[in-house]
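My questions concern the predicted model and sequence given below.
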Amino acid sequence: MIDPNADRAVFRQLADLLRNRILSGELQPGASLPSELRMAQEYGLSRTSVRQAVSILRSEGLVSVQRPRGTFVREAEFTDTVTLRKGDTASARMPSPTERRDLDLAEGVPILVISRADGSTDLYAADRTRVSR
């Protein structure tokens, strides 16, 4: 339930509700979210608040917006495993626009930077990659 009198902004409350439905499996990967108009009516919010909530979920990589089709729960993607060798290090950072495009990353998804002992660097999508030793 959205409480307009709560200390938390209504669009954040809606994002929390939708996130919980996605993470609990109630909204499965590939499922479409209700339209902006329908959510605005259902929760008594403005369409702007609904857009802000969807934007949060999009930045978290939970949904993708496919205009004009709608907003969909993202499919679980294949997870790569990168093995670190002796002398390798791993760090994370936000990608540049070019890196985001090259790695096909959703907005808000960081990249893993693997610095190899030989001086080379590899970049991986953090939401699809596991690091092991």
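Noted; the coordinates are in hand.

Please count neighbours and contacts with C-alpha atoms only from this point.
OK.

Check the gap between the residue most central in space within the chain and Gln41 for me.
Most central in the chain under C-alpha atoms, centre = their mean is Gly61, positioned 1.2 Å from the mean C-alpha point. Using C-alpha to C-alpha, to the nearest Å, Gly61 is found at 25 Å from Gln41.

how about the helices in the chain?
10-23, 36-43, 47-59, 97-102 (DSSP state H).

Below is an additional structure, to be compared with the one above:
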Amino acid sequence: MPGDQSSLRLYRQGLRGTTSPGYGGTRLCGMTIDPRSHTPVYVQLADILREQIEAGELAPGSALPSEARMTQEYGVGREAVRMSISLLRSEGLVNTVRGHGSYVRELPQRRQVEVPPGGSVIARMPSGRERRVMQLDEGVPVLEIRDAKGDIEVMAGDEVELTRPPD
């Protein structure tokens, strides 16, 4: 069907615009959720929510729509909604408070940290212990900053902006 290819092409290109009617998907926010796409429905929903967050339509601290509302509005199942929120949580974009819902994560104020001459930086996901001790939200990486002597300092990746000393 021509509508299927047109809708899929618009989705993959991330373009806003109209799609051909009758393709069997749900059109919202200028993007389409197509259940026949090779892209899983939960990824398509996460893409829509991510776009709304990045565009400021869902501001830091604001609540995401409830699971029930998203299933109705986007025409997807509850499991797809939960998986899309889990994906956004793993990316550090949202927090979920059990019994209260999911919220757009507020980014902390960043401080500048200078990488010492001869030093190196490794970004990685924290261990469970590091997450608890450093009180990191899910999806937030840590940075291992190693100086020339080999000493390592571990910092929350969303709290620092790395700089190099001037040449």
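Looks like it arrived, so ask away. Note that the structure is a prediction, hence the values are computed from the model and not measured.

Distance to Thr83 of the first structure for the helices of the first structure - can I get that in a markdown table?
What follows is the helices of the first structure, written out as a markdown table (distance: least, C-alpha to C-alpha, whole Å):
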| stretch | distance to Thr83 of the first structure |
| --- | --- |
| helix 10-23 | 28 |
| helix 36-43 | 43 |
| helix 47-59 | 28 |
| helix 97-102 | 21 |
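
Between those helices, which one is closest to Gly30 of the first structure.
Distances from Gly30 of the first structure to each of these were compared by C-alpha to C-alpha, and the smallest falls on helix 10-23, at 10.6 Å.

Next, the angle helix 36-43 makes with that closest one.
100 degrees (axes from the mean of the first three to the mean of the last three C-alpha atoms, to 10 degrees).

Please point out which parts of helix 10-23 of the first structure sit buried.
When neighbours are counted by 16 or more other C-alpha atoms under 10 Å, the buried residues of helix 10-23 of the first structure are found to be Val10, Phe11, Arg12, Gln13, Leu14, Ala15, Asp16, Leu18, Arg19, Ile22.

With stretch 121-136 of the second structure instead?
In terms of neighbour count (16+ other C-alpha under 10 Å), stretch 121-136 of the second structure has its buried residues at Val121, Pro126, Arg131, Leu136.

Now which residue in the first structure aligns to the second one?
Matched by TM-score structural alignment, Pro126 of the second structure corresponds to Pro95 in the first structure.

ditto for Glu67 of the second structure
Structural alignment places Glu67 of the second structure opposite Glu36 in the first structure (criterion: TM-score structural alignment).

And for Ile145 of the second structure?
Pairing criterion TM-score structural alignment: the partner of Ile145 of the second structure within the first structure is identified as Ile114.
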